[in-house]
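[1] starting from these lines, generate the structure:
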Amino acid sequence: MKSAAASAPFAPFSGPFAIGTFSASGGTAFPGLVAPDGRVLDLRAALGEPALTTLTLLERWDEELPRLHTLAGDPTRDWRPPSDLAVHAPVEPRQIFQSGANYRQHVIDLAVAHRAPDDSRTVEEARAEVAAVMDKRAAEDLPYVFIGLPTTINGPYDDVVLPAWAQQPDWELELAAVISRPTYRVTVEEALEYVAGYTIANDLTDRASVFRRDMPPIGTDWLRSKNAPGFTPLGPWIVPAASLADPSDLRVTLKLNGETMQDESTKDMIFGVARLVSYISRTARLLPGDLILTGSPAGNGIHWGRLLRDGDVMDGSVTGLGAQRTRCVAEEAR
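    Model prediction:
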């Protein structure tokens, strides 16, 4: 569902090029090479493959990367202005792996916000106890990862529909890693070799549905709380991994109606990208185009006591990856 947010200005990224998915009016979506000034090169024509998709490009990422660098430096190609094109999510993943409780400050804030009414601890005591748990998890190498549905993927400038049943819809801006080749049981040391690049994801969550009220011992209900259609605005671009000097030192910023709500460095992550890729690959076989969402920093709506509602506009950015803008639309208002 498109919105006025689609007119968001072009946001620069790091490196000589990025990869996106685009369409012209009435046309089919195609993978595009994005220049630093925003111009787009249709890779189907440039590579002579009419059926090329971003996913198939990622399946040959190591082979195609040198060709992409050559194309990015060729001014004689048929570069198109971004104003002529609609921007879609940069990839349609087959699998989405989501890291929870991965930002130290975020976890502490959530734990304090969700304290039971009869909890006798002071705020300071509660924060100290949760901080000790985070330190133990880091020492024992125990990330927390769950699985999301590809149908949650939404464009970086598309409207986000807030379901009528969602009582506490919240934002969670995150750094997302994009896998480049089949990955199974890789070490931490070699894990980043399997990452094609990085993009921006907003992993929306209905806080009221996170915990099962009918059977508390069951625990979290990620299907209900995170997997509504369009609940993961993605993009706008995939920036090659080599274009980012250090994914563990990027600024993650989300503004709600112009007011900064999240503004944190990925330095606050408990488990970095390499540790997450390695950990997930111990159990699951990762595929080209798969997404690994690395968790959300502090500053979510539940912390501020201000959840998403009809008409809200979210502007999200991560250092070197551009920016996305999405407007919230209540389901009953459509």
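[2] C-alpha from now on. contacts and neighbour counts both.
    OK.
[3] count the neighbours of residue 170 for me.
    A total of 24 residues lie near residue 170 under the criterion other Cα atoms under 10 Å.
[4] now for it: which residues touch it?
    204-207, 300-302, 307-308 (Cα atoms under 8 Å, 6 or more residues apart in numbering).
[5] and these, which is closest to residue 164?
    Of all those, residue 164 sits closest to residue 206, with 11.1 Å by Cα to Cα.
[6] what's the burial count for that closest one?
    The tally of other residues near residue 206 (other Cα under 10 Å) stands at 24.
[7] in space, what's closest to it - neighbours in sequence excluded?
    Nearest non-adjacent residue to residue 206, counting by Cα to Cα, 6 or more residues apart in numbering: residue 169, 4.2 Å away.
[8] can you count the residues close to the one you found?
    For residue 169, using other Cα under 10 Å, the count is 23.
[9] could you check how far it is from residue 35?
    35 Å (Cα to Cα, to the nearest Å).
[10] for residue 268, which residues are in contact?
    Taking Cα under 8 Å, 6+ apart, we find residue 268 in contact with 103-105, 297.
[11] most neighbours of all those, which one?
    The most crowded member of the contacts of residue 268, judged by other Cα under 10 Å, is residue 297 (29 neighbours).
[12] that one contacts residue 110, doesn't it?
    No - using Cα atoms under 8 Å, residue 297 is not in contact with residue 110; the gap is 10.8 Å.
[13] contacting residues around residue 68?
    By Cα under 8 Å, 6+ apart, the neighbours of residue 68 are residue 33.
[14] ranges for the helices of this structure?
    43-46, 54-59, 61-72, 104-113, 123-140, 188-191, 222-226, 273-281, 301-304 (DSSP state H).
[15] structure for this one too, so we can compare:
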Amino acid sequence: MFVKPESASALFAGPFAIATLSEPDGVRFPALVTAAARVLDLRAAFGDPRLTVRGLLDIWDTAAPRLAALADQGSGLRPLEDFRVHAPVEPRQVFQSGANYRQHVIDLHVAHGDPADGRSEQERRAEAAEIMDRRAAEDLPYVFIGLPSAITGPYDDVTLPSWAEKPDWELEVAVVIGRAAHQVSEEEALEYVAGYTIANDLTDRATVFRRDMPQIGTDWLRSKNAPGFTPLGPWIVPAASVADPGDLRLVLKLNGETMQDESTEDMIFDVARMVSYASQSARLLPGDLVLTGSPAGNGMHWGRLLRDGDVMDGSVTGLGAQRTRCVAEDAS
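    Predicted coordinates for the structure are as follows:
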């Protein structure tokens, strides 16, 4: 399935992006997609019938200029609407981050404050803002591990597990790694980024914290990693086409109503800081994802969680748009 935008120029920033496509019932393949919604099968272009997007990312430094040249040629292209769009890459590792949007964390700080606190909301917000400023200057990003098996396509249905009492949305910018990175500095971190895509990092709020053992804290396996809980894509837009990852607008609509509408300018830790931090402990590999957190406007904020039949439309400036429908799992 391909959700066609109002105009071809709205697909993504730059002349081309990378996708994983298939014929309606065929084998998935890596594709170059032009801004005019035309497709080139990269298996033939690179002379490798087993090529994948992750294989391209393994050789990104040499592949990127070849892709740009192929996009300029414009020959052998087919209409995008002939194909099904899948998650653009199968990562080996997924690094997720929390509490990385200033306004979102301030809202949480106020919402979950001590009921006995007699100060006004304005005073509590001022306190939270001061904490955020201090955190940005002195603290570290909060990063944890997600499962590749939670990833699904940008237009696929999302199954809400029967056990999930409070499923919620979290639209995010996902960084796609293009070179192996270990203990890289913040100054050089962006050199390891191949491009960007969209992720909706669904979370069951009811299982974030263990009820049986509250002292051990968060349970990200249970709350975030159900199959299909991370719609990804539709494309990987090369980093060279994204002028400033710190100035992208994220918008999520639920059944047509805007829930999230924020700029990555509100991030506490920017992309370079996130990539550098993750690389200090782990070795980031080509095709890996670094999710950069979600802005204010989640379901908990609105008092409205996901349910059967809901449709989520998520978009990010220059990265395209995804649309997913929620389907309740059969409890039987």
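[16] TM-score of the superposition?
    Scored against TM-score structural alignment, normalised by the length of structure 2, the superposed chains reach a TM-score of 0.95; 328 aligned residues with a Cα RMSD of 1.5 Å.
[17] so what corresponds to the residue nearest to residue 206 of structure 1 in structure 2?
    When structure 2 is aligned by TM-score structural alignment, residue 169 of structure 1 is paired with residue 167.
[18] what's near enough to touch its match?
    160, 202-206, 305-307.
[19] give me the outermost residue of structure 2 relative to its centroid.
    residue 118 (38.6 Å; Cα atoms, centre = their mean).
[20] ok, now how distant is that one from residue 112 of structure 2?
    To residue 112 of structure 2, residue 118 of structure 2 is 14 Å away according to Cα to Cα.
[21] quick one: residues contacting the most centrally placed residue in structure 2.
    By Cα atoms, centre = their mean, structure 2 has its centre lying nearest to residue 199, at 2.3 Å. The neighbours of residue 199 of structure 2, taking Cα under 8 Å, 6+ apart as the test, are 171-174, 230-233, 291.
[22] okay, the residues you listed in a markdown table with distance to residue 285 of structure 2 next?
    A markdown table is the format used below for the contacts of residue 199 of structure 2 (distance: Cα to Cα, whole Å):
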| residue | distance to residue 285 of structure 2 |
| --- | --- |
| 171 | 23 |
| 172 | 20 |
| 173 | 18 |
| 174 | 15 |
| 230 | 19 |
| 231 | 21 |
| 232 | 18 |
| 233 | 19 |
| 291 | 14 |
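[23] from residue 103 of structure 1, how far out is residue 131 of structure 1?
    11 Å.
[24] buried stuff in stretch 58-77 of structure 1?
    Buried residues in stretch 58-77 of structure 1, counted by 16 or more other Cα atoms under 10 Å: 58-59, 61, 68, 71-72.
[25] let me know the closest of the contacts of residue 199 of structure 2 to residue 141 of structure 2.
    For the contacts of residue 199 of structure 2, the minimum distance to residue 141 of structure 2 (Cα to Cα) is 11.7 Å, reached by residue 291.
[26] I'd like the distance between the closest one and residue 16 of structure 2.
    According to Cα to Cα, residue 291 of structure 2 and residue 16 of structure 2 sit 22 Å apart.
[27] what about those two, which has more around it?
    Between residue 291 of structure 2 and residue 16, counting by other Cα under 10 Å, residue 291 is the more crowded of the two (29 against 26).
[28] touching, the more buried one and residue 100? I think so.
    No - using Cα under 8 Å, residue 291 of structure 2 is not in contact with residue 100; the gap is 10.3 Å.
[29] where does stretch 263-273 of structure 2 end up in structure 1?
    Mapped onto structure 1 using TM-score structural alignment, stretch 263-273 of structure 2 covers residues 265-275.
[30] distance between the ends of that stretch?
    Counting by Cα to Cα, the terminal residues of stretch 265-275 of structure 1 are separated by 17 Å.
[31] equivalent analysis for stretch 258-272 of structure 2, please.
    Start and end residues of stretch 258-272 of structure 2 are separated by 29 Å (Cα to Cα).
[32] give the buried residues for it.
    Neighbour counts over stretch 258-272 of structure 2 (16+ other Cα under 10 Å) mark 259-272 as buried.
[33] find the nearest non-adjacent residue to the aligned partner of residue 81 of structure 1 in structure 2, please.
    Aligning on TM-score structural alignment places residue 81 of structure 1 opposite residue 79 in structure 2. Closest residue to residue 79 of structure 2 apart from its sequence neighbours, by Cα to Cα, 6+ apart: residue 38 at 4.7 Å.
[34] residues contacting the counterpart of that neighbour in structure 1?
    Here residue 38 of structure 2 is matched to residue 39 in structure 1, going by TM-score structural alignment. By Cα under 8 Å, 6+ apart, the contact list for residue 39 of structure 1 reads 79-82.
[35] mind doing that once more with 10 Å?
    10, 17, 32-33, 78-84 (Cα atoms under 10 Å, 6 or more residues apart in numbering).
[36] with residue 64 of structure 1 instead?
    With contacts defined as Cα under 10 Å, 6+ apart, the neighbours of residue 64 of structure 1 are 47, 57-58.
[37] before we move on, what about residue 318 of structure 1?
    Taking Cα under 10 Å, 6+ apart as the test, what residue 318 of structure 1 contacts is 13, 173-175, 198-201, 250-254, 263-266, 324.
[38] picking up where we left off before, which position in structure 1 pairs with the residue nearest to the centre of structure 2?
    In structure 1, the residue matched to residue 199 of structure 2 (TM-score structural alignment) is residue 201.
[39] for its match, which non-adjacent residue is spatially closest?
    Using Cα to Cα, 6+ apart, the nearest residue to residue 201 of structure 1 is residue 234, at 4.6 Å.
[40] how close does the aligned residue in structure 2 for the one you found sit to residue 85 of structure 2?
    In structure 2, residue 234 of structure 1 lines up with residue 232, judged by TM-score structural alignment. From residue 232 of structure 2 across to residue 85 of structure 2, the span is 10 Å (Cα to Cα).
[41] then residue 177 of structure 2?
    Separation of residue 177 of structure 2 from residue 85 of structure 2 (Cα to Cα): 21 Å.
[42] looking at these two, which is more packed in?
    residue 177 (28 against 25).
[43] that one contacts residue 56, correct?
    No - between residue 177 of structure 2 and residue 56 there is no contact under Cα atoms under 10 Å: 11.5 Å.
[44] give the residues shared as contacts by these two.
    Common neighbours of residue 177 of structure 2 and residue 56, using Cα under 10 Å, 6+ apart, are 286-287.
[45] noted, bye for now.
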